[in-house]
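Undergrad: Quick one: sequence plus predicted model below, questions after.
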Amino acid sequence: MTLTMHNEGKFNPASLAEFNQALDQVLADESLTGLLISGEGKTFAQGLDLEYLTAEKPDTAMDFVHQCMQMIGRLLSFPIPVVSAINGHAFGLGAMIALASDYQVMREDRGYFCLPEVDLGMVLIPSMNALVINKMNNKAVRDSLLTGGKVSGPSAQTAGFIDQCCSLDTLFIEAEQIIAPMLGKNRHAVGGLKEGINQAILTHINQA
């Protein structure tokens, strides 16, 4: 099963509901044993829809950010393996969706991984901090957050937070090869093991 994010992967209430509904459909179909997440064209996901956020009252905007992190929590404990096939730019929440996946395969020749909050005058909420700290090494966290730099696929792989890079033509082939050994595993076991692996992050998400 491939979940494709549309409209440049900009998350507002409508697109978040669509994403969660897709996850619900996967959970309801016991025949599905793996999930690939990808985007369209040159973009994996741009992240939070800033036009929506800036138009809302601060409390409403913050509540929506927490809702987005609840979705991240679902991925972190999803009872089947999840692989992000990163076809292009993964910014902000889009980068976090990739980090929350079990494995990441990224296009090698185009597209950047970026946490741009410093350039947007924003800070990460505690659950976001927990995600990046637990999924990236200290140097990568420091450089990504304090510079807002755009990291290519090969550089992200070298830094250790992307598992594999390949051409666009073989992106889904490589993603399917990575997920293959995990297909058909017991859902209860997979979900429980992932909850244990990601407990530090999930605790922050659930406390929000």
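TA: Here it is on my side, so go on. Residues are numbered from 1 along each chain as shown.

Undergrad: C-alpha from now on. contacts and neighbour counts both.
TA: Will do.

Undergrad: Just give me the residue closest to the centre of this structure.
TA: residue 97 (0.8 Å; C-alpha atoms, centre = their mean).

Undergrad: alright, now check it against this:
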Amino acid sequence: MPYVERSGDVFVLYFGEEGEPDSENAFHPDWIDRVDSLLDRIEQHDGPAALVTTGLGKFYSTGLDTAWVVANTDKLNSYIDRVQALFARILTFPLPTVAALTGHTFGGGAILAAAHDHRVMREDRGYFCLPGITIGASYAPGSIALLAARLPARAVHTALVTGRRYGGVAASELGFVDEVAPEQQVLTRAVEHAQGLVATRGRTLGEIKSSLYADAVASLRTPVANLESQEALNGG
């Protein structure tokens, strides 16, 4: 399950299981519970602080837990609502947020990364991808609204309608990520960037983000209804 470590004033939230470097970090309901609990703890901390999220090994996150969705189609709508609530929480988090993309960032994982203030991606391996079109899976309106609000319009259009995979350099050139780094420096760069912003944490930061992305937040927090399982398999 996810866990947290500290580096100075920066909380580093690891999405994977400690000691298991290649977890796909899919959004199982138990995983969401754990992440929400850790975010509660981080948010309650007093003083300067920032948040970095990252994976271990070759994955940041692959997004929705498709195996769980297929086995629990009767719970699909409430599940998507929970995923989108997590997106909204990160988008408006009252701490500076940085995603350290050390590996593949697919579907809902890419949407979650987009919700962060800043993204650092490994330059040589791993892909940023929104593959719904390739498997006949659409996205909930809130997820589309988040992507439209946070990423360059022409680039996100192409990513969504082609399902193309982007390596770190291409993702940086298109504005999907803010910088790239060698594998061993991705997390270091992310923490350094976050550390430089720790003084901005607090209610005002959260309010600014909430106002800046008000339309996307409203869409993310609007309950979905009558989604077919195949329509939702790729990121909410």
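TA: Great, that's in hand. What you see is a predicted model; the values in this text were computed from it and never measured.

Undergrad: before we move on, back to that, who touches the residue nearest to the centre of the first structure in this structure?
TA: 72, 75, 84 (C-alpha atoms under 8 Å, 6 or more residues apart in numbering).

Undergrad: The second one pairs with which position in the second structure?
TA: Same thing as residue 75 of the first structure. Counting by TM-score structural alignment, residue 75 of the first structure corresponds to residue 90 in the second structure.

Undergrad: hang on, its match packs against residue 115?
TA: Yes: the criterion here is C-alpha atoms under 8 Å, and residue 90 of the second structure meets it with residue 115 at 5.9 Å.

Undergrad: Report the buried residues of the helix or strand hosting the match of residue 75 of the first structure.
TA: Per DSSP states H and E: residue 90 of the second structure is located in helix 76-91. Neighbour-count burial for helix 76-91 of the second structure, counted by 16 or more other C-alpha atoms under 10 Å, picks out 76-77, 79-91.

Undergrad: and what of stretch 176-188 of the second structure?
TA: 176-177, 179-181, 183, 185-187.

Undergrad: Among those, find me the one that's closest to residue 155 of the second structure.
TA: residue 176 (8.1 Å; C-alpha to C-alpha).

Undergrad: when you align them, which residue in the first structure goes with that closest one?
TA: Residue 176 of the second structure maps onto residue 161 in the first structure, by TM-score structural alignment.

Undergrad: circling back: could you look up the next helix or strand downstream of the helix holding residue 90 of the second structure?
TA: Next along from helix 76-91 of the second structure, by DSSP H and E: strand 97-101.

Undergrad: mean distance, that following strand to its aligned residues in the first structure?
TA: By mean C-alpha distance after the TM-score superposition for the first structure, the fitted strand 97-101 of the second structure averages 0.4 Å away from its aligned residues in the first structure.

Undergrad: tell me what that strand is packed against?
TA: strand 50-54, strand 59-61, strand 118-122, helix 186-195 (3 or more C-alpha pairs under 8 Å, 6 or more residues apart in numbering; DSSP states H and E).

Undergrad: Pull out the buried positions in stretch 160-179 of the second structure.
TA: Under the neighbour-count criterion of 16+ other C-alpha under 10 Å, stretch 160-179 of the second structure has 160, 163-172, 174-177, 179 buried.

Undergrad: next one: stretch 188-198 of the second structure
TA: 189-191, 193-195, 197-198.

Undergrad: Now for those: which two are most distant?
TA: Across these, the longest distance by C-alpha to C-alpha is 14.7 Å; it joins 189 and 198.
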